[in-house]
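Enquirer: I'll drop the sequence and a predicted model, then ask my questions.
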Amino acid sequence: MIARWLLPLALPTPVTLAAASLLLFVSQFHLWSRFSSGSVFAPEFPRPVVLLFNWAFGAVLLLAVMQVAIDLASLVGWVVSRGGWSMPDAVRYAAGGVAAVLAAVGVAGAVRVPPVKDVSVTIPDLPPEFEGYRLLQLTDLHLSRLFTADWARAVVTRANAAGADAIVVTGDFIDGSVEMRRDDVVPLAGLRAPDGVYAVPGNHEYFFDYSAWMQRIRELGIAMLPNAHVGLRRGNAALVIAGVTDLSAHHVGQTAPDLERALTGAPAGAPVVLLDHQPRGARTAAARGVALQLSGHTHGGMIAGLARLLEPANAGFVSGAYRIGGMTLYVSNGTALWPGFALRLGRPSEITRFTLRRAPE
């Protein structure tokens, strides 16, 4: 960025040096985060500083992409004019301005309290007693210095007002230790639904003290389902909500995801809703007869167009609904996202309310 965008500008030397120093400082956001907390995943600065870092870091990355386009255009102009043309400074200034504005819009979109998004899911053999059943999904809350207790409280209020029969949280509750996030997670104790609140861990829970976090989340009144299930009843009919641990669990010596174990003892013939933080195992779940899998992890790609780059690492599943055999997979864009890159452009955050419908005969 310094060599290709800044140095070609006709600026006084002191201004160039100051701007270069600022670009270098901003580009090391994750290093400063590590110094602040010991973890790149938990920038422990005051919230305005985290917001400012995300804006500046996002602007630098967006400008880098634009600079590639500028370089390509410069190359074409140089070839066509046989070396007699160069890119005007005005184009570089314009790119910098556009990058700054887009980054500001992206950060604002990332930190909002998301609206409730309605999704209808058709399930073959859904018992009539569960026709119209409503599940509310929260995921990737990433409670942190960016997504604080006030933000969590507003999300809880909106979730409770959605009138769901059950609430599920598909992982990545936090970024930080139990001590760091002691106050930020307290509002989650206010989640309420007639049939309960259920959850599975995400990969970020394993980056800190997994066992301590599992205990703390349970203390908040949330029923964890690590390779386990619960049966919800309406008369003689049942609906199973099952959960698995995250794929990253074995890296830290914790129990790996085990769908067979999660479904052991589940009522025969009951439709299964599977909570799995990452969507990569969806084809296995579909082959096992799961009716609906709810996942997160990808943040929807964060920026429109970026999803293509994330597909290979996520078995092709990044955002929205997918039909896999007889199963529906839904990958939420996330209620929040990692505070180390809090930018959304064309991939809005969401609180997702699912209405279950019986498939026509």
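Expert: Looks like it arrived, so ask away.

Enquirer: only C-alpha atoms for contact and neighbour calcs from this point on.
Expert: Will do.

Enquirer: all helices of the stretch 1-150 of the chain, in order?
Expert: Per DSSP state H, counting those that start in this stretch, the stretch 1-150 of the chain carries helices over the ranges 13-27, 29-37, 47-80, 89-111, 149-161.

Enquirer: need those in CSV with mean neighbour count, can you?
Expert: Output for these, formatted as CSV (neighbours: other Cα atoms under 10 Å):
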stretch, mean neighbour count
helix 13-27, 14
helix 29-37, 17
helix 47-80, 18
helix 89-111, 18
helix 149-161, 18
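
Enquirer: out of the ones you listed, flag the one nearest Leu239.
Expert: Among the helices of the stretch 1-150 of the chain, helix 149-161 comes nearest to Leu239, with 21.2 Å by Cα to Cα.

Enquirer: quick one, strands of the stretch 101-250 of the chain?
Expert: Applying DSSP state E, counting those that start in this stretch to the stretch 101-250 of the chain gives strands spanning 116-123, 134-138, 166-170, 197-200, 223-224, 228-234, 237-243.

Enquirer: ok, and here's another one to check against it:
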Amino acid sequence: MFHVYCAIAYLFIVARVIAPLPIRLHWKLLAAAALLPGALYQFWSRVFFGNMYAPELPFPVVALLGWTFGSFVLLLVFTIVGEILEVLYRLAARRWSHPPRGTARRVASVVLAFALGAMASSRQRACPKSTAWTWPSRTCRQSSKGSGWCS
């Protein structure tokens, strides 16, 4: 069901961010196609690997898909906030024409979302190493002595 919500969010972003941009149609289609793998990352992972939590992909591919999905989520949040602000602007100005710099706001939200997604994705390798530790206990069973849980 999660991939259905992501598909609806993808269509919302295509309709509200990519379609209004003043560029040629083939560039709009290319941008929408480039956003699709990141938006439906969990769907593709589930289709090809049977599980959306543990894909059997090399780290650079997972990092790239994580970057695109994180940027997609940020772009969705920025778009929703931008739409709410646009409605508030129209209500405050009491006119229903387009607010100034609508294209600039859309382009800025795309650039900001992908820049923040890249910054977050670059921190993936900075996680600390996990260490094994044992439970000191006097009541360990004899069968657990060699497992590393009893000291």
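Expert: Good, I have the coordinates. Computed from a predicted model, the values in this text were never measured in an experiment.

Enquirer: for the two chains, what TM-score is obtained?
Expert: For these two chains in superposition, a TM-score of 0.73 is obtained (TM-score structural alignment, normalised by the length of structure 2); 130 aligned residues with a Cα RMSD of 2.7 Å.

Enquirer: need the strands of the stretch 101-250 of structure 1 in CSV with distance to Leu275 of structure 1, can you?
Expert: As requested, the strands of the stretch 101-250 of structure 1 are exported to CSV (distance: least, Cα to Cα, whole Å):
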stretch, distance to Leu275 of structure 1
strand 116-123, 15
strand 134-138, 10
strand 166-170, 6
strand 197-200, 7
strand 223-224, 10
strand 228-234, 10
strand 237-243, 5
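
Enquirer: same list (the ones you listed) but as TSV, adding mean neighbour count.
Expert: Putting these into TSV (neighbours: other Cα under 10 Å) gives the following:
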stretch	mean neighbour count
strand 116-123	16
strand 134-138	25
strand 166-170	26
strand 197-200	25
strand 223-224	20
strand 228-234	18
strand 237-243	24
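
Enquirer: among those, which comes closest to Ala99 of structure 1?
Expert: strand 116-123 (28.9 Å).

Enquirer: tell me the angle the closest one makes with helix 149-161.
Expert: Strand 116-123 of structure 1 and helix 149-161 are oriented at 50 degrees to each other (axes from the mean of the first three to the mean of the last three Cα atoms, to 10 degrees).

Enquirer: what about Tyr322 of structure 1, distance to Ile167 of structure 1?
Expert: As judged by Cα to Cα, to the nearest Å, Tyr322 of structure 1 and Ile167 of structure 1 stand 21 Å apart.

Enquirer: rewinding a little: got the helices of the stretch 1-150 of structure 1 as CSV, with distance to Ala199 of structure 1 columns?
Expert: Shown next, in CSV, are the helices of the stretch 1-150 of structure 1 (distance: least, Cα to Cα, whole Å):
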stretch, distance to Ala199 of structure 1
helix 13-27, 35
helix 29-37, 27
helix 47-80, 27
helix 89-111, 22
helix 149-161, 15
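
Enquirer: Arg216 of structure 1 is nearest to which of the ones you listed?
Expert: Closest to Arg216 of structure 1 of the helices of the stretch 1-150 of structure 1 is helix 149-161 (Cα to Cα; 15.4 Å).

Enquirer: Ala94 of structure 1: which of the strands of the stretch 101-250 of structure 1 is closest?
Expert: Closest to Ala94 of structure 1 of the strands of the stretch 101-250 of structure 1, according to Cα to Cα: strand 116-123, at 35.7 Å.
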